[in-house]
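In: Show me the folded form of this:
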Amino acid sequence: MKNVIKTIFFLITIVAFMGCSNDDDSSVDEVLPTGTGKIIFYSFEDINCGTITITLDGRGNGTMDSAMLPSSTVHCQDTHSSMHYFRDLPQGDYTFTASCTSYNWSGSISLGNGTCYSYALSIGSAN
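Out: A predicted model of the protein is given here:
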């Protein structure tokens, strides 16, 4: 019985520390509801092209400033005008487009169960 309790405690501890994962080496530490995920768009570069409009297929539009973030890490729960979040997304594949006065971006993202995917927009990654 003690081994069963220890095993259950160990499994609960592991699940509690898993948090949400990301797909581009940014730091994340938010636990997301089962079956959902989050996509974050941001830039660590001063793109200097005004407002960036982002469209995620089937999920609408969002905007963010083209100025760079003041930090070198992105966390799932961060908020900043140079970031945009699409929250409570079902797991699956998504395509996106983003644009400002000087640049355009497009791509696809595969979002897993309970994950937080962060996507960096940069001048070098523009189409």
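In: Could you use CA atoms for every contact and neighbour count after this?
Out: Noted.
In: which residues in this protein form strands?
Out: Applying DSSP state E to the chain gives strands spanning 36-42, 51-56, 60-65, 83-90, 92-99, 104-111, 116-120.
In: tell me what the first one is packed against?
Out: Yep, that's strand 36-42 we're talking about. With contacts defined as 3 or more CA pairs under 8 Å, 6 or more residues apart in numbering; DSSP states H and E, strand 36-42 has these neighbours: strand 83-90, strand 104-111, strand 116-120.
In: make it 6 Å
Out: Applying 3 or more CA pairs under 6 Å, 6 or more residues apart in numbering; DSSP states H and E, we find strand 36-42 packed against strand 83-90, strand 116-120.
In: okay, the angle between the longest one and strand 104-111?
Out: Which is strand 83-90. Calculated by axes from the mean of the first three to the mean of the last three CA atoms, to 10 degrees, strand 83-90 forms an angle of 40 degrees with strand 104-111.
In: let's see this one next to it:
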Amino acid sequence: MKLKKLPYLLLFIMSIFLFSCESEEDDSGIIDSNDNNTSTSWADNYWKKSGEEVYIDLTSETPKFCSNGNPVPGTYSSLRWENTDIAFFTLFNAGDEVEFRIQKNGNSLILAPWDAAAQQTHNPSTYSLSNEFPCDGGGGSTTDNGEIAFYTRKDNGCSSISITVGSITQYLQYYYPDGISDCTQGEVFSLPAGNHSFTAQCNSTTWSGNFQITSGGCLMFDLQ
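Out: Now for the predicted structure:
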């Protein structure tokens, strides 16, 4: 399986939110996302992404996200309920807007970017109920952290590129022919300010190098 080419700006941050090998979902029968209805209590919880330390807090009207103990940057709209099982919200970041849909799926929640023109979602991810939201209260300040987003512009012929920074290994699942514009795309690491090194591998192709993280900054690194 090769890296997948996705529409520009459809991945949520930070690799962060979306990782799935599911096919696109045809939602041609879904009602317009501007129709608002009242939510039910099923969503009023914390949710954790399957297999990753990514969390959603849906206990208030505006969703909050947490990745590896750090708040995910960006501004989020209030939830807009289509019916008791489906809601939409918008991510605003650096002048861009991406709409997302959440949908009840048994005891789980499905999160995916929403393509209003095609009336379908892309690359859905599954979240399960959680009893915690690591970015709530207490904890250390995140002001000394910055981010690096790794990406590639081409299909390197493997299912994913493994990227290791220190003791953390994450996987880049997609490629971006047009590049990326900020740290809401690519495979994102949130790291303390300072100098770091990385290694990456895709079959027989390897990369390595050093980079510097600045407090509150966003560094974009093209794996060429």
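In: still on that earlier bit, quickly compare the helices and strands packed on strand 36-42 of structure 1 and say which is most buried.
Out: Counting by mean count of other CA atoms under 10 Å, strand 116-120 has the highest mean neighbour count of those, with a mean of 24.
In: whereabouts in structure 2 does that one align?
Out: Aligned by TM-score structural alignment, strand 116-120 of structure 1 falls on residues 218-222 of structure 2.
In: one step back: can I get the helices and strands packed on strand 36-42 of structure 1 in a markdown table with distance to Ile12 of structure 1?
Out: Shown next, in a markdown table, are these (distance: least, CA to CA, whole Å):
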| stretch | distance to Ile12 of structure 1 |
| --- | --- |
| strand 83-90 | 23 |
| strand 116-120 | 21 |
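In: I'd like to know which of those strands lies nearest to Lys2 of structure 1.
Out: Among those, strand 116-120 comes nearest to Lys2 of structure 1, with 35.9 Å by CA to CA.
In: tilt between the closest one and strand 83-90?
Out: Using the same axes, to 10 degrees, strand 116-120 of structure 1 lies at 150 degrees relative to strand 83-90.
In: mean deviation (superposed) between strand 116-120 of structure 1 and structure 2, please.
Out: When structure 2 is overlaid, strand 116-120 of structure 1 sits 0.7 Å from its aligned residues on average, using mean CA distance after the TM-score superposition for structure 1.
In: Does anything pack onto that strand? Which helices or strands?
Out: Applying 3+ CA pairs under 6 Å, 6+ apart, we find strand 116-120 of structure 1 packed against strand 36-42.
In: ok, and the closest non-adjacent residue to Ser72 of structure 1?
Out: Distances taken as CA to CA, 6 or more residues apart in numbering place Phe44 nearest to Ser72 of structure 1, at 6.9 Å, with adjacent residues excluded.
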